[in-house]
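Asker: Just to be clear, the model below is a prediction. Sequence and coordinates:
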Amino acid sequence: MGRGLLWLILVILVLALAAVLWLRSTSNPRTSGSVTLPGVSGQVTITRDAWGVPHIRATASDEDAVFALGFVHAQDRAWQLDFQRRVTQGRLSEVLGAPALGQDKFLRTWGFYRTAQSALPALSERSKRMVAAYTAGVNAGFKQGKMAPEFRILGYTPEPWTDVDSIAWSKLMAYDLGGNYEDEVLGARTVKRLGQSGLGEIMPPYPENGPTILSADELPAGTTAQTRAPALAAAPTLPDSTLAALHSHLLAARELGLQAVPGKGSNDWVMAGSRTASGKPILADDPHLSLTSPMLWYLADLQGPTLKSIGASIPGLPAIVIGRNERVAWGVTNVNPDVQDLYIEPAGTKLTERTEIIKVKGAEDVRLVVRESSHGPIISDAGAADVGPRVALKWTALQPGDTTMDAFLGLNYAQNWAEFTAALRSYVGPSQNFVYADTDGNTGYYAPGRVPIRSGWDGSLPVSGDGSREWAGYLPFEQLPHTYNPADGLVVTANNRVTPDEYRFDLANERNWAEPYRAQRITDLLTAKAQGWTVDEVRKVQLDTQSLVWQDLKPLLLAARPDGDLSTRALEQLRGWDGNQTVSSVPSLIFEAWLMKLQSMARDELGNETQINSLAVLNQLKTDGELCQSESAGLSTCAATLTATLKQAVDDLSTRLGSDLGGWSYGKLHTVASKHRAFGDVAEVSWLFNHSAPTPGGTNTVNVARPEVGTYRQTHGASYRQIVDLSAPNRSLYVGSLGQSGNPLGNHVSDQQKMWVAGEYLPMSTDAKDWGKTVTLTLEAGK
């Protein structure tokens, strides 16, 4: 190599280093010293601990503490704030160009932001003050002049934050956690191609012996006279063009990272003091969501004169969403009640219209005509004038008067069960399984939210909009599932069925619930020992990677006849496997690859994107079901399908890792993929924004980590973990999936990921002695 070339390389490296240092200096926030800001009424300190978690202390007012939360959200997550807002507004094309147009059309048609605008006037005066204080804090952070790299790359600056922006993101969360619309579309396609009986093949009902969150003796008074609604005898037929139009919304949502992940869910549970070593409750929670960069959650500790909460916030929301205050702890998992219905509007139905103008970077504006019936937006025409039957969406989250913000702010203040449930009365959606514990030793559970009452149908399929299938209001709050200080001292939720048959209301049809594997495994572990539980033992349950799916499928899979030497060797690997899905496991990789192929057995009937769940696979293999048959592949029995899919799986793994099984391991392909929503697939910069690491767990393990079809990556999982010890709240634990900073060059962009993968936690403490090395920024009141 010549001297001139060496000098050129050196100059390039120096310039690159200088560019990185400049970018860091102009994008990393100010975290020390003092700054005077209008909007705070007294001095506020923001002490960031060794992991970048802000501990906010405001003495003059609670509003000052919430102002500071908005300020640090803007400092550390400005891009996330703006991107999430653009998603709710349907304004991605404005900065990302034409590739985002389909997403904007979906978002504008559903009208997430319009609905958020109608929610603001319904909030309590306290909530309005808190939202206004948060808005002022975000805008003060925006004005500090530190630009997130994404803004520099795309060439724009964020607009000022508004109060409506703080409400809008909850609408997208409600969509992500309320997938009955998707089930109805799949159900309509299934009935059209396979008949009514095909529904149970593609979307099997919840097993009769599957665990329920509440037992019959824990149901609220007056809710045990069973009057369940019948399923539809038949569904109206929709043409393929209409089904394709409905499906286009699903594809747009998937591009946004929303829904369509079998096995996605969450876990939470609460144990009474009678079961713990300390004599006080232990509460655990780990919500399973998309693993993005930056991570969804932002850990924070808020202390005002009366507001004293710590846990996980979401940038854009002025509250701790999951966590504890000085007396009460709470956790959430998704209930997934059926709160969406598709109505096929008769010809001549009166519709209203509005025109949405979508600005597209580098192109002409796009006009989108959105039509609505009395049920809701027409989501089947994509703005076209004549496409056949029009299908409207009715959904609780699109109804006016959403006061969910009141509920979350109320939880931050709740001091006991009465105040906790009073706050939940305001909750609209997405309906969540709230587990509760307090320092007095009480435990509880509530499933709040608006759940429609249907008469004469179960909501599983599209219905006529002729007025014969209308909601008859919502379930009364007192009759929603709940329990306080249950006799057995244990509540376990994992998106499983909430109530037994004795409950007289229909929260959802039997195909809505998650498969029972996670709930069963957690229950088995937590009841294996009657008392003496510690936080460390609870941690091990939260991180459990034992597969009950394997346990169910094992005898059926091991009976397969291998085709070829590689299949034979792979099957032998499985014979001695205990089902623990570790990073180093070879059998775990083989099993997940094989299961992935088996889950595609309905593609002949319903198209290449269709993936059935593991329970459907089990049912087919047990009964030599029709889905095993594939005319295109020449398969007529489940035995033949087992042979063929095993060979497909190991051939795929061989292509990726070579034919020597000694060189295979789960972690070589199964890696967490915390992907940036805008630049995650842009090869030139994705290396800077994305974060990856080998991870354990699999399909429906407690530490859920289902591999993505085609890549084996883990794209969803425990986005946040917490374990709260009510005997000594400052000994509680929490951790996020990535890091506090959204800046790819920041000090805390991914420092929690290594801990998260290893099953380690941060101290969930309000005591400065637990914070490690700190740095403090003081906010002073200004005019």
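Answerer: Received the coordinates, thanks. Numbering: from 1, shown residues only.
Asker: contacts, neighbours, all on C-alpha from now
Answerer: Noted.
Asker: Run through the residues that contact the residue most central in space within the chain.
Answerer: When C-alpha atoms, centre = their mean is applied to the chain, the residue found nearest the centroid is residue 289 (2.8 Å). By C-alpha atoms under 8 Å, 6 or more residues apart in numbering, the residues touching residue 289 are 264-266, 716-719.
Asker: Need the three-state assignment for it.
Answerer: The three-state assignment at residue 289 reads strand, by DSSP: H, G, I helix; E, B strand; the rest coil.
Asker: My guess is residue 618 contacts residue 553. True?
Answerer: Yes. Counting by C-alpha atoms under 8 Å, residue 618 sits close enough to residue 553 to count as a contact (6.4 Å).
Asker: What spatial separation is found between the residue nearest to the centre of the chain and residue 296?
Answerer: Remark: distance between residue 289 and residue 296 (C-alpha to C-alpha, to the nearest Å) = 9 Å.
Asker: returning to what we had before: which members of the contacts of residue 289 are positioned in strands?
Answerer: Using DSSP state E, the members of these that fall in strands are 266, 716-718.
Asker: Same list (those) but as a markdown table, adding distance to residue 217 and neighbour count.
Answerer: Rendered in a markdown table, the data for the ones in strands among the contacts of residue 289 read as follows (distance: C-alpha to C-alpha, whole Å; neighbours: other C-alpha atoms under 10 Å):
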| residue | distance to residue 217 | neighbour count |
| --- | --- | --- |
| 266 | 25 | 29 |
| 716 | 35 | 24 |
| 717 | 33 | 25 |
| 718 | 31 | 26 |
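Asker: Settle this for me: residue 449 is touching residue 427, isn't it.
Answerer: Yes. Proximity of residue 449 to residue 427 meets the contact threshold set by C-alpha under 8 Å, at 5.2 Å.
Asker: Could I get the full set of helices for the stretch 301-450 of the chain?
Answerer: Along the stretch 301-450 of the chain, the segments classed as helices by DSSP state H, counting those that start in this stretch run 404-413, 417-424.
Asker: most tightly surrounded among those helices?
Answerer: Compared across those, helix 404-413 shows the largest average neighbour count, a mean of 23 (mean count of other C-alpha atoms under 10 Å).
Asker: contact partners of that one?
Answerer: For helix 404-413, the surrounding residues in contact (C-alpha under 8 Å, 6+ apart) are 123-124, 127, 167, 306-309, 318-321, 324-325, 419-420, 423-429.
Asker: second one coming, line it up with the first:
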Amino acid sequence: MANASELINIAAPLPHEKQYEDTVEIVVLPSAPADPATFRAWLNHQEITDRFEWVAGQFRAVVGAQDGLRIFSEQISTTRDEKGVWFIKGDGRSLRFKKGMNLLSVFIKGTSKKRCMKRCVFLVDQSLYHAFEAMGYAVATDRLWQAEIYRRSARGTLAEIFGPDMLETDAHMRTTGYSEQELETGLNALSRQERAVISAYAAGFNRRIDEVRNDPGQLPFEFVTMGFSPDDWNGMDILAWGALTQRHFDLEALDQSQISNSVLLQYLMQTFPDYYQGMFEDLRWHNDPAAQTYIGPQEALLPRQALGLRSGRNGYLDHRTVLRADLKTACKKMRSAKANVLKTLRRINAFIKMGSYAWAVSGKKTASGNPILYSGPQMGFSVPSTLVEGDIRAAGINVSGMAIPGIPGIIVGRTPHHAWSLQVGHSHSTDYYIESPEAVYLDRVEVIRVAGQADTLLPVYRTARGPIVNPTPYHDNTSDPIISWRYAHWGHEFNVAGACLKMSQAKSIDAFGEGIEMLAVSQHVCYADRFGNIAYWMSGRDPVRPEGGEYRLPQGLLAAPLDWDDDILKPRSHGRNPESGFFGGWNNKSNPGYGSGFNSTEDIYGPFHRAHLIESFLQGSQELTFEQLRDFALNITTTDSFPYIYDLSVVPPSAQAAGNPWLFVADSFTQAVQAAGMTPERHFALETLKTWDGHSIAGGPGSWAGGKYRSGAWVLIDNWLREVIRLTFEDELPIDLDEHGVSKETYMGSSQSLLFNVILHALQTDDSGIINTYDWFSNRLNPDAPQNADDIIVAALDHVMEAFGGAIPEDVPRGEIVYYHDILGELWRSPYSYRSTYAQIVEMGPMGPVRIESMFPLGESGNILMGADGGPIFDPHFFSMTPIFDTFAHRPFPVFLNRRPYGK
């Protein structure tokens, strides 16, 4: 018999390879001496030669059960608990190696009359497919309309149902998103297992859609109102939505801070030519060593490249700085377009907010001796909730936790081996480039369907770096700067289902870390397992930038643009079992060597950050109980700092809300007031703050969940700090206004929180991690205004107390979280706190979780049907979680039945 390399080879399936679906592609490669006319094939001794086609020098066939393919699967069932949460369970049969084993045999003759037969044994196990088909069906049953909106937002097809108001949003998504061909190529490049999970999930959606087609009375209210029915889902829909979801969770992906930084720098150069260098450095510092970190200095054993620049150098602004382009107009247009896109997405509940707090505490700090993990992902308060909760115990998977409709897999959860969190991280993922017209090419022309009017043609232009985002629409005779968007996660965003599966199946820290490597989004990850370990990672691709570049600005603005290599990345931040006994944070800095964001002012970290609450509590506590670590979430989320929207009846507030800034200035502010001389109003203010518990809600712990009013002390310090910031910066930085001329409470793109840190840098003088180079307290425009920190502090307090009429208000409402449906309007309200959308707390014993509790808003179901009178009929589980969530009362969740302790 001839050698296989001489006559024939089975390219697919590979020997002992597991197949996950009910059809299998067979690829057989004959070599030159072979005679194709003599080819024959058998599957489990049943001849299947006629199933093959001769294509491009290969024999190809797709076979199924009708061809003798043996298929194994567990029997999958789905049940629901009293709140509507779904539980997917397999029967646990382990006969797959008997029932799903297949033998493929192929034969061919050579031209020299030699013969060759090859055999391949492979397994077909559909258990994984059926488990995720059941997940897709369960989610579609509850969230068909929500998932439709998510899919359309990612695919840029909102205008097809909502009309021309969504045209700008669709154009943005088509421009910065993947083409149909790129999605198809990305899907085909995934592993067989990932493709099976995605295909199964889509099939589950389509099973529910078929049911609705057969029974129009089951068509959700929103579809009936809008006058259309959903099309079938496919794998490319899931990839597109998965990519957009990850960008929602990336601080830099959708931001434009490099562009706005260029406008800030240009303004400072023109207005303060003698001081602009130092002023810009003060406002956009690179790395403050005083900022709170997830990993302490003792754990930060990182190579030099982890500092972000190969040379460690932070740009090269100097007195010779010349800007090669004026980006004021481009910045204004880009900012307006972004605001419009986000506004439309929020209006239809398609925007997912970013933020999250978490802590993993080792057994040496807990009363039980077991590690405990708390995870609180903050994703806003849409209708229905952004998430669902579920449990899968089938196909070798044992996992429960939080999922996002449209994405197959548990994103935040727990298994018999471990539990984990995800919180928005801050890898440097985005750079803007100023391009030449010669670099631009037409990538494709997209057709956007628009309800009520003719289709719109959208030419999508790119450079080798990425999509053109200014001007839009692009035209080659423009005088407007040509700006491209380069994203480090581009082309790497399709593995989210595989990452979720890998993290769910992991049986060791290292295996879990392999799942983290698959995530194409920057996330802080806290982890605890049954072996007593706790760990931390920050995921995300962060390319090492070439030295000498000024990455706080678009490349090409100061000098020739510098390009980074997509394959040369900074090491992931990672730590295990620290001496401190905990990892924890609230979207703060990863490690001491990790610099501030290039393209996001939200992650310019200073001495004040809301994460100080977590760090202080965990450092100062021992013998922590499950209840203490659970209830600490209510404690920290009823603090508040610098909310963007002072009318808290319409949240969300700032992404940097929460925390107690008074702790950072109490001494300096008190000393300044006392030195200026006490008046009754000043004395009253200081006495009020002296007894304050640091919370924004009045009444103490018993009122944190349901109290109706803001603490008077909080109202005082919030107004006082805002006035200090105004008096300090209004003479240098104009305040930003929205399209209606209303103050956005930011100054040239600098938030109140960022400017408060600039003030702290000045007040801390030589002890500060950053030394300011400009005297921000001086007022060069008005010599009669306060000219130093103490005078500003006192003047600000006097202004506030005068505005209060000498009496600090005690009747300021705490605010409410208002839940708006995109068609029906307001449906629910709950007491405001800066809380998470989902919460889980897991105590890990030697045999797995010994206690799990969780909560989320509204209910598991988002399904609404149309009543006979045209009114809405809400699913029984639409609001079933409100008694738990609104009172901040976590509920027990079933643990796993794992009876083997570690080491046995």
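Answerer: Yep, it's here. For clarity, every value in this text was computed on a predicted model and none was experimentally measured.
Asker: And residue 315 of structure 1, how far from residue 725 of structure 1?
Answerer: With C-alpha to C-alpha as the criterion, residue 315 of structure 1 and residue 725 of structure 1 are 26 Å apart.
Asker: my bad, should have said residue 768 of structure 1
Answerer: 18 Å.
Asker: quick one: which of those two has more around it?
Answerer: More crowded of residue 768 of structure 1 and residue 725, by other C-alpha atoms under 10 Å: residue 725, with 25 against 12.
Asker: Could you check which residue of structure 2 pairs with the more buried one?
Answerer: When structure 2 is aligned by TM-score structural alignment, residue 725 of structure 1 is paired with residue 843.
Asker: Its match: what secondary structure?
Answerer: Classified using three-state DSSP, residue 843 of structure 2 is strand.
Asker: Check which residues of stretch 307-321 of structure 1 are buried.
Answerer: Within stretch 307-321 of structure 1, the residues that qualify as buried by neighbour count (16 or more other C-alpha atoms under 10 Å) are 307-321.
Asker: And the contacts of it?
Answerer: Residues contacting stretch 307-321 of structure 1 (C-alpha under 8 Å, 6+ apart): 62, 66, 69-70, 73, 77, 80-81, 130-131, 134, 165-167, 169, 296-303, 322-326, 408-409, 412-413, 720, 734, 764-766.
Asker: how about that stretch, which residues of structure 2 does it hit?
Answerer: Taking TM-score structural alignment, stretch 307-321 of structure 1 hits residues 397-411 over in structure 2.
Asker: still on that earlier bit, please name the nearest non-neighbouring residue to the match of residue 725 of structure 1.
Answerer: Nearest residue to residue 843 of structure 2, sequence neighbours excluded (C-alpha to C-alpha, 6 or more residues apart in numbering): residue 372, at 4.4 Å.
Asker: and the one in structure 1 that sits across from that neighbour in the alignment, how many neighbours?
Answerer: Matched by TM-score structural alignment, residue 372 of structure 2 corresponds to residue 282 in structure 1. Applying other C-alpha under 10 Å, we find 31 residues neighbouring residue 282 of structure 1.
Asker: ditto for the one 4 residues further on
Answerer: Using other C-alpha under 10 Å, residue 286 of structure 1 has 30 other residues around it.
Asker: Does it touch residue 718 like I think?
Answerer: Yes. Counting by C-alpha under 8 Å, residue 718 is a contact partner of residue 286 of structure 1 at 5.4 Å.
Asker: any residues in contact with both of those two?
Answerer: residue 266.
Asker: the longest helix in structure 2 is where?
Answerer: The longest helix of structure 2 (DSSP state H) is helix 127-155.
Asker: which residue in structure 1 lines up with residue 293 of structure 2?
Answerer: So, by TM-score structural alignment, residue 293 of structure 2 is matched to residue 212.
Asker: how about its match, what does it touch?
Answerer: 496-500.
Asker: hmm, try it at 6 Å
Answerer: Residue 212 of structure 1 is in contact with 497-499, counting by C-alpha atoms under 6 Å, 6 or more residues apart in numbering.
Asker: what's the closest of the helices of the stretch 301-450 of structure 1 to residue 444 of structure 1?
Answerer: The closest of the helices of the stretch 301-450 of structure 1 to residue 444 of structure 1 is helix 417-424. By C-alpha to C-alpha, the value is 7.9 Å.
Asker: how big is the angle separating that closest one from helix 404-413?
Answerer: Relative orientation of helix 417-424 of structure 1 versus helix 404-413 (axes from the mean of the first three to the mean of the last three C-alpha atoms, to 10 degrees): 160 degrees.
Asker: equivalent range in structure 2 for helix 417-424 of structure 1?
Answerer: Under TM-score structural alignment, helix 417-424 of structure 1 corresponds to residues 509-516 of structure 2.
Asker: Can you check which of the helices of the stretch 301-450 of structure 1 gets nearest to residue 352 of structure 1?
Answerer: For the helices of the stretch 301-450 of structure 1, proximity to residue 352 of structure 1 was assessed by C-alpha to C-alpha; helix 404-413 is nearest, at 27.7 Å.
Asker: Superposed on structure 2, what's the mean shift for that closest one?
Answerer: Taken over the aligned residues, the distance from helix 404-413 of structure 1 to structure 2 averages 1.5 Å (mean C-alpha distance after the TM-score superposition for structure 1).
Asker: Give the burial count for residue 351 of structure 1, as a bare number.
Answerer: Residue 351 of structure 1: 14 surrounding residues under other C-alpha under 10 Å.
Asker: how close does residue 43 of structure 2 get to residue 103 of structure 2?
Answerer: Distance of residue 43 of structure 2 to residue 103 of structure 2, given as C-alpha to C-alpha: 6 Å.
Asker: my bad, should have said residue 503 of structure 2
Answerer: To residue 103 of structure 2, residue 503 of structure 2 is 32 Å away according to C-alpha to C-alpha.
Asker: what's the answer for residue 689 of structure 2, then?
Answerer: Using C-alpha to C-alpha, residue 689 of structure 2 is found at 78 Å from residue 103 of structure 2.
Asker: now residue 518 of structure 2
Answerer: For residue 518 of structure 2 relative to residue 103 of structure 2 (C-alpha to C-alpha), the value is 33 Å.
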